[in-house]
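In: predicted coordinates and the sequence they were generated for:
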Amino acid sequence: MTSKRPLGLPSVRLIVIAAVAGILAGAVAVYVTSMGSGNGEGGQGGGSLLTASAGQCEGSAELAKSVAGFSRGQVAAMVEAQPPRRIDLAFKGPGGQDIKTADLSGKTVLVNLWATWCVPCREEMPALNALQVKMGGKDFEVVAVNIDTGSDEKPKKFLEDYKIDRLGFYRDSSMGVFNAVKKEGLAFGLPATLILDKKGCLISSMNGPAAWDSPDAAALVKAAIGS
């Protein structure tokens, strides 16, 4: 692990960006304006599927409301899901295997969509790594899904160069996962973050970066876990 960050002064940069994101919470915050279409919004080639099945998320509304009470400070841009709904995203797992967020049920999951060409994403990754170090385990996991097109070489090199060593290597080179989340109005650009409860139900989401290694983030995640 390391405190090295891509642009040298990440903590200050992220504090400023996250503060602005908090002011703009609920508004359209475009961090990346040039996005490819991938293999279509249907999720071909490792894309994604969103299932709007609120009935399966009975009981998640109370948790979502509780978590919303911790949307402040460095994570003020987190927006409560109204209503919480089942989201099943498909991508590649660390071993290159097909995986869905449904396979991760039983634990709270923070899904973050990122790319090496997204500057705020690059700044955010070490903080996500630190969050996984601090809170990752049987009850919680940071699932950072890279959506660079092409081969795995560039994102793997970025993670190696900046010693992002505690996050699993999740990938969707088709960008289908981003397109599906965007179609649902949950992503206007990158990075985009979703928090899913233990049933795989969306309880909160954010557009833009955050200081995930901050006390504010730890308190929000703890509330999402329900501990």
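Out: Good, I have the coordinates. Numbering: from 1, shown residues only.

In: CA only for contacts and neighbour counts going forward, please
Out: OK.

In: what comes up buried for stretch 98-114?
Out: If you call a residue buried by 16 or more other CA atoms under 10 Å, then stretch 98-114 has these buried ones: 98-102, 104-105, 107-114.

In: and the contacts of it?
Out: For stretch 98-114, contacts defined as CA atoms under 8 Å, 6 or more residues apart in numbering pick out 46, 87-93, 121-122, 138-147, 178, 190-200, 224-225.

In: try this one next to it:
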Amino acid sequence: MQDQKKRPPAVKLFALAALFGVIAGAAAVYVKETGSGNGGAAPTADASCPLAGEKVAALTPLMRGQVAAMTPAPPANPRPIGGLDFVGPDGKPLTLASLAGKTLLVNLWATWCLPCREEMPALDALQEALGGDRFEVVAINIDTGDDEKPKAFLDEIAVRELSYYRDASMGVFNTMKKEGLAFGLPATLLIDEKGCLIGSMNGPAAWDSDDAKRLIEAALPPPAGS
């Protein structure tokens, strides 16, 4: 019984993701149709992400199955993700730039978010399987208040591999929302080793599935010295 609690069935997460996808999809259409009104100008590639478009194109076919809700970043307009400030395990301020050099799966979660709670063991399992010098799951808790509740929850479900990242101000979520990357929780970004956006997802996923591992493995930077 305890193992089932730690590893919710993939079909349950997939059903939650499907339901969330309908809601988020409707929001995405609204955002698209009520945009800034730039007259349909052709997007231009960001100079700081010259190769990200090629990577997005290569990884898009792998956004399927248990990670089919991942939306690839526009290959013609690759962009860096900045302005995400949070606190690290030691309580000191961090930014995504401080984690550059490895592929990141940035996930926003809260204890009051049921899909987040269901998804967390799978994220922990993904970090255990693939985490290291080239990849990290950056799960950022956005509960307001002190650390007592989120830490108690992680202890309760025996999360051991994820580092404890925190943003009690919810500034990370608000920044992602303004960028059109977050409509609710959980919200997830796949970011390459140079800080460039590869894809985004609203809703949970079975991150310990073979589909998820194939996507992440393909997104990893080359080994050092290669």
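Out: Done, it's in. Note that the coordinates shown come from a computational prediction; the quantities given were computed from them, not determined experimentally.

In: quick TM-score on the pair, please.
Out: Comparison of the two superposed chains (TM-score structural alignment, normalised by the length of structure 2) gives a TM-score of 0.83, and 203 aligned residues with a CA RMSD of 2.2 Å.

In: can you give me the helices for structure 1?
Out: Residue ranges of the helices in structure 1, as given by DSSP state H, are 10-23, 60-68, 119-135, 153-161, 176-183, 215-225.

In: mean per-residue distance, the third one to structure 2?
Out: To tie it back to what came earlier, the one meant is helix 119-135 of structure 1. With mean CA distance after the TM-score superposition for structure 1, helix 119-135 of structure 1 departs from structure 2 by a mean of 0.2 Å once superposed.

In: about what we covered before: including distance to Met78 of structure 1 and mean neighbour count, could the helices of structure 1 go into CSV?
Out: Converted to CSV, the helices of structure 1 look like this (distance: least, CA to CA, whole Å; neighbours: other CA atoms under 10 Å):
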stretch, distance to Met78 of structure 1, mean neighbour count
helix 10-23, 8, 18
helix 60-68, 7, 20
helix 119-135, 15, 22
helix 153-161, 25, 14
helix 176-183, 15, 24
helix 215-225, 9, 19
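
In: now those helices as a markdown table including distance to Leu50 of structure 1?
Out: Compiled in a markdown table, the helices of structure 1 are given as follows (distance: least, CA to CA, whole Å):
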| stretch | distance to Leu50 of structure 1 |
| --- | --- |
| helix 10-23 | 25 |
| helix 60-68 | 17 |
| helix 119-135 | 23 |
| helix 153-161 | 25 |
| helix 176-183 | 7 |
| helix 215-225 | 21 |
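
In: excluding its backbone neighbours, what's nearest the residue nearest the centre of structure 2?
Out: The geometric centre of structure 2, computed from its C-alpha atoms, lies nearest to Thr188 (CA atoms, centre = their mean), at 2.3 Å. In space, not counting the residues next to it along the chain, Thr188 of structure 2 is nearest to Asn107; the distance is 4.3 Å by CA to CA, 6 or more residues apart in numbering.

In: just Gly195 of structure 2 next, same as before
Out: Beyond its immediate neighbours in the sequence, the residue positioned closest to Gly195 of structure 2 (CA to CA, 6+ apart) is Pro80, lying 5.4 Å away.

In: and the one you found? What does it align with in structure 1?
Out: In structure 1, the residue paired with Pro80 of structure 2 is Arg86, using TM-score structural alignment.

In: please tell me how far that match sits from Gly226 of structure 1.
Out: Shown here: Arg86 of structure 1 relative to Gly226 of structure 1, a distance of 18 Å by CA to CA, to the nearest Å.

In: contacts only, for the residue nearest to the centre of structure 2.
Out: The contact partners of Thr188 of structure 2, taken as CA under 8 Å, 6+ apart, are Leu105, Val106, Asn107, Leu108, Ser200, Met201, Asn202, Gly203.

In: equivalent analysis for Leu84 of structure 2, please.
Out: Contact analysis of Leu84 of structure 2 by CA under 8 Å, 6+ apart lists Thr95, Leu96, Gly171, Val172, Thr175.

In: the third one matches what in structure 1?
Out: With TM-score structural alignment as the matching criterion, the partner of Gly171 of structure 2 in structure 1 is Gly176.

In: how near is its match to Thr108 of structure 1?
Out: Going from Gly176 of structure 1 to Thr108 of structure 1 by CA to CA gives 23 Å.

In: who touches the lengthiest strand in structure 1?
Out: Of all the segments of type strand in structure 1, defined by DSSP state E, the longest one is strand 79-88. By CA under 8 Å, 6+ apart, the residues outside strand 79-88 of structure 1 that reach it are 25-26, 48-57, 60-61, 64-65, 67-68, 71, 100-102, 196, 199-206.

In: same thing but 6 Å
Out: Residues outside strand 79-88 of structure 1 that contact it (CA atoms under 6 Å, 6 or more residues apart in numbering) are 49-54, 57, 61, 64, 68, 101-102, 200-205.

In: residues touching the equivalent of Leu190 of structure 2 over in structure 1, list them.
Out: Using TM-score structural alignment, the partner of Leu190 of structure 2 in structure 1 is Ile195. When contacts are counted by CA under 6 Å, 6+ apart, Ile195 of structure 1 touches Val109, Leu110, Leu202, Ile203, Ser204.
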